[in-house]
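# With the input below, show me the fold.
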Amino acid sequence: MKLKRTQLINIAIILLLALYFFTPIGFHAKVYLNRLISHNPVPVEERAQQFLEDYDFKLVNSKGTVVNLKDYKGDVIFINFWATWCPPCVAEMPGLQLLYNAYGEKVTFLFIARDKKEKVSNFITKKNYNLPVYFESGFTPKTLYSAALPTTFIIDKKGNIVVAETGSADWNSESVHILLDGLLK
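Purely as a prediction, here's the structure:
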C-alpha cells in the first residue's frame, strides 16, 4: 500500500506531537520555548496591589530547618512557587539564579518547590544552583495561593504585593533590578 503525501505529512505531524508531549525531548523543547517567550515582569499598579496580612506561612528546607514567613516581615521578600516538572519553571531558573546572586544578601528569597524533595535536590545539584529552596509545611496564605506554576510574588517592606506574576519571566532584567533597588531604599 502506497501512502499519499498528505498521509505522510499527517503521520510526521503526529510523530512530532508525540515527541513534543510525551518524551524528554518535548520537555526540553518546552523549556527552550518558554525562555524565548519570557517577558519582563510588570509591577502591579498601586491601586490594585494587595496587602499581605497573613505572614504565618511555615516552610521547611531539604535539611529539615523550619522557617516562617513572619520572621521576614519588614524585609523585601521574593517568593517563587515552582516545580521540576514544570517547563516554564525550569526555563526561568537561570535568570532567578542570577537575580539571587545579585540580591541574595539584600532581599529575602524563598523558592518554594511543589515537588518531591529528592527530585528537587537532584535538580538543584545537577544544575549547580544554590537557591534557598523550601517546601510548604503549613497552609499557604490565601493572598499567596495560586494553582498555576510558576507564580512569583515580590513583597515590599510594608507588606504590599508589588509584583504578582504567573508564568515564565525574565527575572534578571534591568527593570527587575531597578524595582528591587527602589524597594530596598
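# Please count neighbours and contacts with C-alpha atoms only from this point.
Noted.
# so where do the helices sit in the protein?
For the chain, the helices defined by DSSP state H cover 5-22, 24-37, 87-103, 117-126, 174-184.
# Sequence B follows; please return its structure for comparison with A:
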Amino acid sequence: MIRWIAALMLALFTWAPAHAADFKWMDESGTTYSLDTLKGQPLLIHFWASWCPSCRAEMPAFAAWVEKHPEVKTLSISLDQSAAHATAFLKETNINIPLLLSDENQARNLGAQALPTTLIIAADGSISQLHRGPRDWSSEAFSDQLLKSLLPEVESMHLHTQR
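Here you go, the predicted structure:
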C-alpha cells in the first residue's frame, strides 16, 4: 500500500505535459487536424474563448503580435462550444485570424488549465514553454522569449534589430 501511495504521489508531482502529438483541432468547415502532422517545425498554440474576460482583453494585442510575425507558425484555438460565439467575437473586434476549435479536455491534456494559455511546441513535438493567463503581447522581452524558441537564432536576432 505504501508503494502504491508513493507511486501515485510521484506521478502527481512530476506530471507535466511533455508531448503534444495527440492534440487535435478542427477548422470552421469541420476538417480535423493533428499536431503530429506539424512535427518538425516549432509552433505557437494560443487557447482562448469568447466567454473568457481575460481572453477578450488580450486577443487584440495577440492578433497584432501574430500579424507582426507572419514567419511564426501559430494556431489560435478557441475553446468555445459554439463556433458562432467565437466568430461573432472575432467579427465584433475586427480580429482577422482563422477560426480553429477544440475542446477543453484536449487543451487540459496539453497543460491549459486556465485561459488564455499559450504553448510553444518544439520541432520534436515536446512542449518547451507553457504560459497560463494573459500576457503582454506588446512586451519586447516576452516577444523575444517566444521568438528564440520559435525561430532560428539568427532570424530572431535580425527581427530584434528591425524593431
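# Any idea what the TM-score is?
In this superposition the chains share a TM-score of 0.71, using TM-score structural alignment, normalised by the length of the second structure; 136 aligned residues with a C-alpha RMSD of 2.5 Å.
# My guess is residue 114 of the first structure contacts residue 82. True?
Yes - assessed by C-alpha atoms under 8 Å, residue 114 of the first structure is found in contact with residue 82 at 6.0 Å.
# okay, these two: which has more neighbours?
Set residue 114 of the first structure next to residue 82 and count neighbours by other C-alpha atoms under 10 Å: residue 82 wins out with 26 against 18.
# What's that one aligned with over in the second structure?
Alignment note (TM-score structural alignment): residue 82 of the first structure maps to residue 48 of the second structure.
# Its match against residue 116, yeah?
Yes - assessed by C-alpha under 8 Å, residue 48 of the second structure is found in contact with residue 116 at 4.9 Å.
# what is in contact with those two at once?
residue 55 (C-alpha atoms under 8 Å, 6 or more residues apart in numbering).
# before we move on, the earlier item: with respect to burial, which of the helices of the first structure scores highest?
helix 87-103 (a mean of 20; mean count of other C-alpha atoms under 10 Å).
# Pull the distance from that one to the chain's centre.
Offset of helix 87-103 of the first structure from its chain centre (C-alpha atoms, centre = their mean, to the nearest Å): 8 Å.
# mean offset of it relative to the second structure (after superposition)
For helix 87-103 of the first structure, the mean distance to aligned residues of the second structure following superposition is 1.0 Å (mean C-alpha distance after the TM-score superposition for the first structure).
# In terms of secondary structure, what does that helix contact?
The contact analysis (3 or more C-alpha pairs under 8 Å, 6 or more residues apart in numbering; DSSP states H and E) places helix 87-103 of the first structure against helix 24-37.
# Find me the equivalent region of the helix it packs on in the second structure.
Under TM-score structural alignment, helix 24-37 of the first structure corresponds to no residues of the second structure.
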